[in-house]
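Chemist: sequence below, structure please.
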Amino acid sequence: MSHLNALTICGVRLFSPEENQKVLFSTPVTLFLGQNGCGKTTIIECIRYALTGEIPAGTNNGQGFLNDPDMTHVSITKGNVKLKYTDNIGNVITVSRFMQVQKKADGKMQFKSLNVNIRKHAPDGETNDISGRCVDADNFCCNSLGVSKSILNNVLFCHQENSYWPLDEPKKLKEKFDEIFEAVKYNKYIDFVRKDIKNRQLNIKVEYFVVNSYLCQNCGYLNLVLISASICDKNDKTSNFFKAYVKRGNVNVCLVKSYLALMLQCQFCTIIRLHFF
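Modeler: Take a look at the predicted model:
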C-alpha cells in the first residue's frame, strides 16, 4: 500500500527560502493542528504540487505560491518542494520540483517551473534516477501511487476552498464526476472500439465475397469435370483422371466452406460486440 513518508519545503508562501523545513508523516494518519495562517493548507498544496504539478488556485498563475520578491528586495525568489513516498509495490520514490518567481522590468511577476528530479529506491537496494518532462513526471507519480490525477486533485488533496463541490449544482457536479472517473477518455475509447469493429466487419464482408466467388467458380469447374467424366468410358484412363481431379476438388471445396463458416462466425461475433457497445 502506498503512503507518504516526508515532505521538505523551501521558499513556498511563508516558508523560508533560506532553509529547508521538513515534515514527517505518520502511518496510518497524520493530523495537522495549528492556528490560521501557520501553513497547514500550504503543506497540502505542496504535496499536491509535488505529485501532480498543479499550481494551487488563487495564486495568480503561481505568482503567489512562492515568496514575494518585493519582500526581500530581490528580482528572483526560488523555491523547491521535495516529497518522499512509498509506492504501491514498495519502492521509495523521492520527487523534487524546483520553481521561481521573477520580477520583470515592467514590475510584473512571472512564475516558472524549473526542473523535476525523481529518484527511485527499490527494495533490493537499487537506485535509479528518472529524468523527463514535467508531464512524464506527473504521470509517473500518479501511476506509482496507483491513483489517477483527477482523484488526487479533487478528492485526496482537494483545496479547502474547492472542497464543497459535492454540494454544487447538478451540471457542475456531473462535470466533476466525469473528470474523476475519466468519462471523457472512456467515451473516446468506446468510439474507437466501435469504429475498429465496423472496419473489421467491412473487411470480413469483402473477404467473404471474394472467397465465396472463388468457391462458386470452382464448383462450376467441378461440375464441368463431372459431366466430362460421365461422357467418357468407365474403363478409360481419362475418366479415372477426371475422378481423381474431382476428388481433390471436393476436398478443396470442403476446406473453403469451412473457412467461410469460420468467417461467418467471426462476423457474427463482431456484430454481437458492436451491438453490445
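
Chemist: please count neighbours and contacts with C-alpha atoms only from this point.
Modeler: Will do.

Chemist: now for residue 270, how many residues are close by?
Modeler: 19 (other CA atoms under 10 Å).

Chemist: which elements pack onto whatever helix or strand it lives in?
Modeler: According to DSSP states H and E, residue 270 maps onto helix 237-276. Where contact means 3 or more CA pairs under 8 Å, 6 or more residues apart in numbering; DSSP states H and E, helix 237-276 is packed against helix 183-231.

Chemist: any idea how far the helix it packs on is from the chain center?
Modeler: 35 Å (CA atoms, centre = their mean, to the nearest Å).

Chemist: picking that back up, list the buried ones in the helix holding residue 270?
Modeler: 239, 242, 243, 246, 249, 253, 256, 260, 263, 267, 270, 274 (16 or more other CA atoms under 10 Å).

Chemist: okay if I get those as a markdown table plus distance to residue 3?
Modeler: As requested, the buried residues of helix 237-276 are exported to a markdown table (distance: CA to CA, whole Å):
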| residue | distance to residue 3 |
| --- | --- |
| 239 | 84 |
| 242 | 80 |
| 243 | 78 |
| 246 | 74 |
| 249 | 70 |
| 253 | 65 |
| 256 | 60 |
| 260 | 56 |
| 263 | 52 |
| 267 | 48 |
| 270 | 44 |
| 274 | 42 |
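
Chemist: let's see this one next to it:
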Amino acid sequence: RERPLPQSRVRQDLLENGMTSIEKLSIRGIRSYSPNSAQVIQFDKPLTLIVGKNGCGKTTVIEAMKMACTGDLPPNCKSGQAFINDPSLHDQTEVKAQIRLKFTSLIGQPVVCVRSFSLTQKATKKEYKAFESALQTFDSAGNKQCLSYKCADLNKLVPEMMGVSQAVLESVIFVHQEESCWPLSEDKVLKEKFDAIFASTKFTKALDEINKYKKAKKTEEKVLNAEFGQLDEALHSVNKLRTEETAGKTALNETNGLIAKRRDEIEGLRGRLTPLLQTRSQKAQLKQSERELEMEHRAAMGQRSTAKA
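Modeler: Take a look at the predicted model:
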C-alpha cells in the first residue's frame, strides 16, 4: 500500500506546476444545510472522495463550489428559491445563507471567496437575493485584505485567479449531474460547448479581427500608393523645375557676363568719344571765328568801296 504524499510536498508540486487547488468549503443555509451553523469540508491532497447516501448533500457540495467560483445557480432551482433553505421549515420569514470557498490561486496565493444570499418569505411568494460578494486575500506580510465586488465582477475574477476558464468550470469540473450528458447533445449545442471550453470563439474573433486589420491595411496601402504616385509626379515636376531653374541660372549668368562685356565696350567707346567731342567743339569754334572774320572782311570791303567813290 502506497503512503500518501505529505501535504507540504503536494502543495509545493502544485505551485511549481502552476496549478490551483481548493482547500476548504463552508456551507450554511444552502439546500438542506442548516442556516444556523456552517458545515465545513476540508479537501485533502492529492484526492478527496465525497461518499454518501442519496439526498445527503453530495451534489450540493458541487453546486456550492460552482456557485462560489462562477456565480451560476444550479438547474431547476426556481431562480434561486430552491437553492436556499426554506424559511417555512424554521418558522422564519427569512433565511440567510453563505458559501465560503478557500483556494490557492495560480500564483500560490491563498484566497477566500465569500458569497452571501437570502430567501425571504413574502405574502404570496418567496424572494431570492444575492448580495455583494467578498474576496479575502493575503499580502506578502501575511495581512488579510478583504474587498467587496459585484457578483458579475467576481464571476470573472475567480476563474482568472484559478487560471481556468469559466466554461471549463461550468461544463467540466463542476458540471451538474443533470447537465453531465451534454456531450450527447445535438450538434449545435455540442459545438457551442466545445467552442466555449476551448475558447475557439475567441480565436475565431481574433482571426476575424486580423482579417479586418489586413483589409484595412490593404485599403490604407492602396491610398498610400495613390498618394505615393501623386508625390512621385510632384517630385518629377519639382526635379524638372529645378533643372529648368539651373538652366535659367546658367543662361542668366551668361547674359550677365555678356552685359558686363558690353558695358566694358561702351566704356571704351565713351573713352574714344570724349576727344571727338572736344575736336567737334573746337571745329565749331573755328567755324564761328571764320564767319566772324568773313563778316569783318565784308564790312571792310564795303567801307573801302564807299571811300573810293
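
Chemist: name the nearest of the buried residues of helix 237-276 of structure 1 relative to residue 11 of structure 1.
Modeler: residue 274 (55.6 Å; CA to CA).

Chemist: quick check: the closest one vs residue 195 of structure 1, distance?
Modeler: 9 Å (CA to CA, to the nearest Å).

Chemist: next: residue 231 of structure 1.
Modeler: 55 Å.

Chemist: which of those two has more neighbours?
Modeler: Remark: of residue 231 of structure 1 and residue 195, residue 195 carries more neighbours, 13 against 10, as counted by other CA under 10 Å.

Chemist: return the residue of structure 2 aligned against that one.
Modeler: Aligning on TM-score structural alignment places residue 195 of structure 1 opposite residue 212 in structure 2.

Chemist: how many neighbours does the corresponding residue of structure 1 for residue 181 of structure 2 have?
Modeler: For residue 181 of structure 2, the aligned residue in structure 1 is residue 164 (criterion: TM-score structural alignment). Residue neighbour count, defined by other CA under 10 Å, stands at 10 for residue 164 of structure 1.

Chemist: how about the one 5 residues further on?
Modeler: Neighbourhood size, residue 169 of structure 1 [other CA under 10 Å]: 9.

Chemist: corresponding residues in structure 1 for the host helix or strand of residue 11 of structure 2?
Modeler: Here residue 11 of structure 2, judged by DSSP H and E, is contained in helix 7-16. Counting by TM-score structural alignment, helix 7-16 of structure 2 pairs with no residue of structure 1.

Chemist: just how off-centre is that helix within its chain?
Modeler: Taking mean C-alpha positions (CA atoms, centre = their mean), helix 7-16 of structure 2 and its chain are 38 Å apart.

Chemist: what's the answer for stretch 80-95 of structure 2, then?
Modeler: For stretch 80-95 of structure 2, the separation from the chain centroid amounts to 48 Å (computed by CA atoms, centre = their mean).

Chemist: wait, what's in contact with residue 41 of structure 2?
Modeler: 24, 25, 26 (CA atoms under 8 Å, 6 or more residues apart in numbering).

Chemist: how close does the first one sit to residue 135 of structure 2?
Modeler: As judged by CA to CA, residue 24 of structure 2 and residue 135 of structure 2 stand 15 Å apart.

Chemist: who has more neighbours, these two?
Modeler: residue 135 (20 against 16).
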